[in-house]
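*Asks:* sequence and computational prediction follow.
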Amino acid sequence: MSSNETLKAQIIQKAWEDEAFKNQLIANPKAALKQAFGITLPDDIKVKAVEETSTEFVLVIPTNPAKVLVTSNAVESIW
């Protein structure tokens, strides 16, 4: 498991175990991540957290790699 996958798993686990964190993560993801994990994201990066239910699922369509200009200075994606 990569470090990004490990971090994502830790965030999900904390949300399952800590209702207050989960609510903050949904309402203000950047603040929740900074407070709980010390992660500071640039202002131009947007983060959205949603909770799936037994009847509602989320399908994330990632950026098309063919449409992304890759440079040697590109910022690594968190996920």
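*Replies:* Alright, I've got the coordinates. Numbering: from 1, shown residues only.
*Asks:* please make it C-alpha for all contacts and neighbour counts, starting now.
*Replies:* Will do.
*Asks:* following element in sequence after the longest helix seen in the chain, please.
*Replies:* When the chain is parsed with DSSP state H, its longest helix is helix 3-17. Per DSSP states H and E, helix 3-17 leads on to helix 19-27 as the next helix or strand towards the C-terminus.
*Asks:* which parts of that following helix are buried?
*Replies:* The neighbour-count check on helix 19-27 (16 or more other C-alpha atoms under 10 Å) flags 21, 22, 23, 24, 25, 26 as buried.
*Asks:* put this next to the first one:
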Amino acid sequence: MSSQEQAQTRQDIEARIVAKAWKDEAYKQELLTNPKTVTRQKFGVKFADDLNVSVREENSNSLYFVLPLCPQIEGQELSEEELNSVVGGYSTFIVGGSLGWKFLLM
């Protein structure tokens, strides 16, 4: 793995995983079955043995939200401004339809 690949963020890696899954059905099925091993083999991402990794596939009848760990600063709660900077400071409106879910970012 090159130093450029090692420096990638979680968002970069997730984008590569999704792109490959959309292009390769066998990879997607393997990823759904054993995400930790597949991610390590295909992208060189190593997870701690005690870390649980799961992958869910959305469809037109299901939508999943991920609630990340809430950052703590030595036991202090974050201000509204700090929380907005962590989550990007935008609102998401979700519209379900026959072609799947649509997201409108405001």
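*Replies:* Thanks, I have the structure now. Just so it is clear, the structure is predicted and the values come from calculations on it, not from any experiment.
*Asks:* find the nearest non-adjacent residue to the residue positioned nearest the centre of structure 1, please.
*Replies:* Geometric centre of structure 1, nearest residue: residue 47, 6.2 Å, by C-alpha atoms, centre = their mean. Using C-alpha to C-alpha, 6 or more residues apart in numbering and skipping the chain neighbours, the partner closest in space to residue 47 of structure 1 is residue 29 (6.2 Å).
*Asks:* trace the one you found over to structure 2, please.
*Replies:* Aligned counterpart of residue 29 of structure 1 in structure 2: residue 35 (TM-score structural alignment).
*Asks:* now do the strands in structure 2.
*Replies:* For structure 2, applying DSSP state E gives strands covering 92-97, 100-105.
*Asks:* among these, which comes closest to residue 17 of structure 2?
*Replies:* Taking C-alpha to C-alpha as the criterion, strand 100-105 is the member of the strands of structure 2 that comes nearest to residue 17 of structure 2, at 20.0 Å.
*Asks:* can you list the residues that contact that closest one?
*Replies:* 59, 60, 61, 63, 90, 91, 92, 93, 94, 95, 96 (C-alpha atoms under 8 Å, 6 or more residues apart in numbering).
*Asks:* what's the answer for stretch 58-71 of structure 1, then?
*Replies:* 50, 52.
*Asks:* then stretch 28-47 of structure 1?
*Replies:* For stretch 28-47 of structure 1, contacts defined as C-alpha under 8 Å, 6+ apart pick out 21, 24, 25, 48, 49.
*Asks:* max pairwise distance over those: which two?
*Replies:* 21 and 48 (14.3 Å).
*Asks:* buried stuff in the longest helix of structure 1?
*Replies:* Buried-residue list, helix 3-17 of structure 1, by 16+ other C-alpha under 10 Å: 11, 15.
*Asks:* who are the packing partners of it?
*Replies:* Taking 3 or more C-alpha pairs under 8 Å, 6 or more residues apart in numbering; DSSP states H and E as contact, the helices and strands that helix 3-17 of structure 1 lies on are helix 19-27.
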